[in-house]
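Engineer: I'll drop the sequence and a predicted model, then ask my questions.
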Amino acid sequence: MINLPSLKQLRYLVTLSETKHFGKAAEACFVTQSTLSAGIQELETQLDAALVDRTRRKVVLTPLGQVMAARAREVLAQAEEMVLLARAVSEPLAGPLNLGVIPTVSPFLLPRVLRSLRRRFPKLKLFLREDLTARLVQQLEAGRLDLLLLALPIEARAVETMPLFSDAFRFACRNDHPLAESNGVPMPALQNESLLLLEDGHCLRDHALDACQLPRPARRESVGATSLHTLVQMVDNGLGVTLLPDLALQAGILRGTDVVARPVMTPDHAEPPARQIGLVWRRGTQRAKEFRLFGEALLAALPKAKPAVEKPAEEKVAEGRVV
């Protein structure tokens, strides 16, 4: 019978591959450095192969060690799924769930739904990670995150998605802008505006440009910001106009500013330009049923949108509302 490595040894190897330092890896695994070092040596003895090159300055995994660390990460993720799957049979969404969320969704959506989710799943331990889409996908593929809440579509391999709702884009400008009093801004009119957008790396930037069918020159000439709140401040200071998602507007991002938002009108009067918000998880996971349940609960927790009511321009500006 083959002498198999223990899950503890595999965790030591994975952590060492991430930290490149015995002391930091030991601290992350809550063991002494000598214990972790001995565990790695035992693993090398079992495999009869060198996994780590030890030098005075740094720790470098051998080519085989890098392959073994990647395999070990998959084994650990599957072992964790086994435990969570057994737990989900008796009670779904009880225990830890590592959720990654993009910054153009997290502060505007989560405060509206977390209390309801806690009531429905009191034993759920939801750990949140806010980051850009590309890094969240990398962490999902590496097994560090279980589920992602972001804008679709994304570029990723071996994943499944669950679209949740459409998040329309609105044209945002100062209340003294020529288009501020219009009932709707024609999509072609955006090409003539000084458009402010998020910096490269934020998926909302590309989703907004694609949804509004803006040409490539607009992409090159656009000014980048680090957050939607920064964009609103730039618009409020008369530096240009922008496109904002309904999620942010409903959360009151325009409150206290002289910025107003107007619908974007498509040439064929079809649905307004929008991004799709949804969930993403690894294909083949045993927790797919749980994740779909989470998505359904998230939708149920969202307050029902109220129909827009036309108000005088002064009142709209004061409240920073969308019309």
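Structural biologist: Good, I have the coordinates.
Engineer: alpha carbons only for contacts and neighbour counts from here, please
Structural biologist: OK.
Engineer: Could you give me the buried positions within stretch 111-129?
Structural biologist: 113, 116-117, 121, 124, 126, 129 (16 or more other Cα atoms under 10 Å).
Engineer: Let's see which of those end up in strands.
Structural biologist: Among the buried residues of stretch 111-129, the members falling in strands are 124, 126, 129 (criterion: DSSP state E).
Engineer: Number of residues surrounding the closest residue to residue 124 other than its chain neighbours?
Structural biologist: Of all residues not flanking residue 124 in the chain, residue 94 sits nearest, at 4.4 Å (Cα to Cα, 6 or more residues apart in numbering). Taking other Cα atoms under 10 Å as the criterion, the count of residues near residue 94 is 17.
Engineer: same deal with residue 294?
Structural biologist: Burial measure for residue 294: 18 neighbouring residues, criterion other Cα under 10 Å.
Engineer: Can you tell me how far it is from residue 99?
Structural biologist: Separation of residue 294 from residue 99 (Cα to Cα, to the nearest Å) stands at 11 Å.
Engineer: What of residue 212?
Structural biologist: Residue 212 sits 29 Å away from residue 99, going by Cα to Cα.
Engineer: Tabulate the ones in strands among the buried residues of stretch 111-129 in CSV, adding columns for distance to residue 285.
Structural biologist: Formatted as CSV, these follow (distance: Cα to Cα, whole Å):
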residue, distance to residue 285
124, 18
126, 18
129, 20
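Engineer: re earlier: between the buried residues of stretch 111-129, which is closest to residue 189?
Structural biologist: Distances from residue 189 to these, taken as Cα to Cα, are shortest for residue 113 (35.8 Å).
Engineer: if I read this right, the closest one contacts residue 296, doesn't it?
Structural biologist: No - taking contact to mean Cα atoms under 8 Å, the distance of 11.7 Å between residue 113 and residue 296 leaves them out of contact.
Engineer: adding another structure so you can compare the two:
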Amino acid sequence: MNVTLRQLRIFVSVARHGSFSRAGDEIGLTQSAVSRGVRELEGELGLRLMDRTTRDVQLTGAGLNLQATAARLLTDLDGALREIREIGEQRRGRVVVAASPTVSARLMPVCLALCEVRYPFVSLVLRDDVQQDVIARVRSGEADFGVIIGPFESEDLIVEDVMRDSFVLICRSDHPLAARTEVDWQALSGIKLVMLDRTSGSRPVIDRLMRQRGVDVHIVQELAQSATVFGLVEAGVGLSVLPSLSLPLPADASLVAIPLVPRGERTIARVRRRARSLSPAADAVWSLVGEWRDGKPVLVPPGKGP
């Protein structure tokens, strides 16, 4: 027996419409092709499935039995094929995202968890790097896209802001400024500061804000990692200005974080090559990052995590 899907689809359409011509209109075949498909199916089965008159089409007992089964099987098959196509074309693949340190530590873990829930066939690989290396990975194609600190502009890259992050003063709990609910930037003039170095995407933003606020800067140490900055501040080497995403403070540290005013902000931006389109899998993760709002990424619902 050599029954084809084409024959079954023709039969189910004729049975549903009770007409060869209307079935032909639905599936894009001529009436004669539809009639031939039904005859071929009947020949393969050795049964008459339809009684034809000049006015309508009536199913035989065998035809009625086949209609119910064939319609259900075709519906299940179409659903399965649609699901496989979505997995194969849009939801499967390896995606490499490069991100700046605070973004990698505070935002990307949630993105990774959410990706596993929404796109279980996508393998998301995170590369945490200083900003200049993130941009280099994106430009070289080593990373599908990056998440960086803005503002940032480049003719060869597409840069889209996704959220904002403010800055805070980090000091010991016994420092005179620690009792304040907020600290003016100008209060930092002449105070020893322990800062992130210039490989950080935040540093140019902080420098610009200090110039705008007229701060007389006295930097005594420049470091690559927020964790090291916390250690030096706790040791009494100086105070620091860090983005809010650097929080929380170390649990065993006698440190406090105080908002700086007027409010100064950096942007978190997603960046990709202008001349290259993203794969369907990478585009899905790109959209996930775009869902971040107000400094808070969309969280995995309780009990829905991997």
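Structural biologist: Cool, got the structure. Here the structure is a predicted model, which is why all the values come from computation and not from measurement.
Engineer: thinking again about what came up before, check contacts around the residue nearest to residue 124 of structure 1.
Structural biologist: Neighbouring residues of residue 94 of structure 1 by Cα atoms under 8 Å, 6 or more residues apart in numbering: 87-88, 121-125.
Engineer: try it again with 7 Å
Structural biologist: With contact set as Cα atoms under 7 Å, 6 or more residues apart in numbering, residue 94 of structure 1 has these partners: 88, 121, 123-124.
Engineer: And residue 194 of structure 2, by the same measure?
Structural biologist: Residues touching residue 194 of structure 2, when contacts are defined by Cα under 7 Å, 6+ apart, comprise 219-222, 229, 238-240.
Engineer: And residue 274 of structure 1, by the same measure?
Structural biologist: Residue 274 of structure 1 makes contacts with 166-169, 211, as judged by Cα under 7 Å, 6+ apart.
Engineer: List the ones among these that fall in helices.
Structural biologist: Under the assignment DSSP state H, these contribute residue 211 to helices.
Engineer: Of the contacts of residue 274 of structure 1, which are reproduced in structure 2?
Structural biologist: Shared with structure 2 under both residues aligned by TM-score structural alignment, their matches' Cα atoms under 7 Å, the contacts from these are 166-169.
Engineer: Now a ChimeraX select for only the buried ones of these.
Structural biologist: Here is the ChimeraX command that selects the buried residues among these (16+ other Cα under 10 Å):
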select :166,167,168,169
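Engineer: In structure 2, what residue spans correspond to strands?
Structural biologist: Under the criterion DSSP E, strands of structure 2 are mapped to 50-52, 57-59, 93-99, 122-128, 145-150, 157-172, 183-184, 192-196, 218-223, 240-243, 255-261, 265-273.
Engineer: TSV for these, including distance to residue 298 of structure 2?
Structural biologist: Written out in TSV, the entries for the strands of structure 2 read as follows (distance: least, Cα to Cα, whole Å):
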stretch	distance to residue 298 of structure 2
strand 50-52	56
strand 57-59	54
strand 93-99	18
strand 122-128	17
strand 145-150	16
strand 157-172	12
strand 183-184	30
strand 192-196	28
strand 218-223	31
strand 240-243	20
strand 255-261	24
strand 265-273	15
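Engineer: Could you identify which of the ones you listed is most buried?
Structural biologist: Neighbour counts (mean count of other Cα atoms under 10 Å) averaged over each of those peak at strand 145-150, with a mean of 28.
Engineer: Which strands or helices does that strand pack on?
Structural biologist: For strand 145-150 of structure 2, the helices and strands in contact under the criterion 3 or more Cα pairs under 7 Å, 6 or more residues apart in numbering; DSSP states H and E are strand 93-99, helix 131-140, strand 265-273.
Engineer: tilt between the longest one and strand 265-273?
Structural biologist: With axes from the mean of the first three to the mean of the last three Cα atoms, to 10 degrees as the criterion, the two stretches helix 131-140 of structure 2 and strand 265-273 enclose an angle of 20 degrees.
Engineer: Can you check which part of structure 1 helix 131-140 of structure 2 sits on?
Structural biologist: Following TM-score structural alignment, the aligned partner range for helix 131-140 of structure 2 in structure 1 is 133-142.
Engineer: for the ones in strands among the buried residues of stretch 111-129 of structure 1, which one is nearest residue 63 of structure 1?
Structural biologist: residue 129 (30.5 Å).
Engineer: Tell me who's in contact with the closest one.
Structural biologist: For residue 129 of structure 1, the contacting residues are 99-101, taking Cα under 7 Å, 6+ apart as the criterion.
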